[in-house]
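> Next comes the sequence, and after it the predicted model I'd like to discuss.
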Amino acid sequence: MKKIATLATALLLTACAKGPDAITPMSMPVNAYSGLSCNQLAAEHQKSTNALNAVSAQQRQAQTGDAVGVFLIGVPMSSLTGGDKEGAVAQHKGEVIAISSAQRNKGC
């Protein structure tokens, strides 16, 4: 019985939302931004950075919600109800990296 409880606890904890800093960026092609001017790249960078900041805040809330849910009722509620924004965080991190690389390539 003790082994089952330990296994259940481990499974619940692995289902919890990751912190935004622990999420790996999604690979994005730099050449997708190669046709943009320096001004356009700066605007895209700002847009992606703002989006990353917004979804990172949501991800931190999901992480906190999961921790509270597991502590109180044993269930990571945010992850189960769609609050986990890991995919969006990874996407926007990848965009920011790709846009920054395109800016460096153009000498912006």
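Ah, there it is. In this text the structure is predicted, and so the values were computed from the model without any measurement.
> contacts, neighbours, all on C-alpha from now
Will do.
> In the protein, where's the longest helix?
Criterion DSSP state H: the longest helix present in the chain is helix 38-73.
> and that helix, what does it pack onto?
Here helix 38-73 touches helix 77-80, helix 86-106, going by 3 or more Cα pairs under 8 Å, 6 or more residues apart in numbering; DSSP states H and E.
> Give me the contact list for the longest one.
Just to be clear, that refers to helix 86-106. Residues outside helix 86-106 that contact it (Cα atoms under 8 Å, 6 or more residues apart in numbering) are 17-18, 20, 23-31, 33-34, 38, 41, 44-45, 48-49, 51-52, 55-56, 59.
> Now list the buried members of those.
Neighbour-count burial (16 or more other Cα atoms under 10 Å) is assigned, among the contacts of helix 86-106, to 17-18, 20, 25-26, 28, 30, 33-34, 38, 41, 44-45, 48-49, 51-52, 55-56, 59.
> The most centrally placed residue in the chain and residue 43: what is the separation?
In the chain, the centroid-proximal residue (Cα atoms, centre = their mean) is residue 89; its distance is 2.3 Å. According to Cα to Cα, to the nearest Å, residue 89 stands 19 Å off from residue 43.
> one more structure, for comparison:
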Amino acid sequence: MRRVVLLASIAALVWGCATPPEKISGVPNSGPCTSADRERLALLSNKQTKAANGDALGVFLIGLPVASMSGGDNETEIAILKGRCSK
């Protein structure tokens, strides 16, 4: 029983980690892609990479996805910007 609880806890922590930006799919949306959108996408992709790496390290060291827990996950906005700018 303890093994099942431990595995479930580990799975929950891993699924709570930030997704690397290259694995985020764009969400189709309307509107033109401006240079500000491209700059914002580059900035958020950089932050998301750091969050994903921080989560991986946090889960390895203390068992918690620290970056995602502190609001460092920008997956939704990246998906929107990718959808707008990948046309």
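That came through fine. Since we're looking at a predicted model, the values are computed, not measured.
> What's the local residue count around the counterpart of residue 43 of the second structure in the first structure?
The equivalent of residue 43 of the second structure in the first structure is residue 54 (alignment by TM-score structural alignment). The number of residues packed near residue 54 of the first structure is 13, by other Cα atoms under 10 Å.
> same question, residue 73 of the first structure
Neighbour count of residue 73 of the first structure, defined by other Cα under 10 Å: 9.
> so how far is residue 13 of the second structure from the alignment partner in the second structure of it?
When the second structure is aligned by TM-score structural alignment, residue 73 of the first structure is paired with residue 62. Computed as Cα to Cα, the residue 62 of the second structure to residue 13 of the second structure distance reads 11 Å.
> Residue 43 of the second structure now?
26 Å.
> contacts for the helix or strand where residue 11 of the second structure lies?
Using DSSP states H and E, residue 11 of the second structure sits within helix 2-15. Here helix 2-15 of the second structure makes contact (Cα under 8 Å, 6+ apart) with 59, 63-65.
> Which among the residues you listed count as buried?
Using 16+ other Cα under 10 Å as the burial test, the contacts of helix 2-15 of the second structure include 59, 64-65 as buried.
> mind giving me JSON lines with those residues and columns for distance to residue 87 of the second structure?
Output for those, formatted as JSON lines (distance: Cα to Cα, whole Å):
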{"residue": "59", "distance to residue 87 of the second structure": "36"}
{"residue": "64", "distance to residue 87 of the second structure": "37"}
{"residue": "65", "distance to residue 87 of the second structure": "33"}
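> now, which of the residues you listed sits nearest residue 52 of the second structure?
Each of those was checked against residue 52 of the second structure using Cα to Cα; the closest is residue 65, at 8.7 Å.
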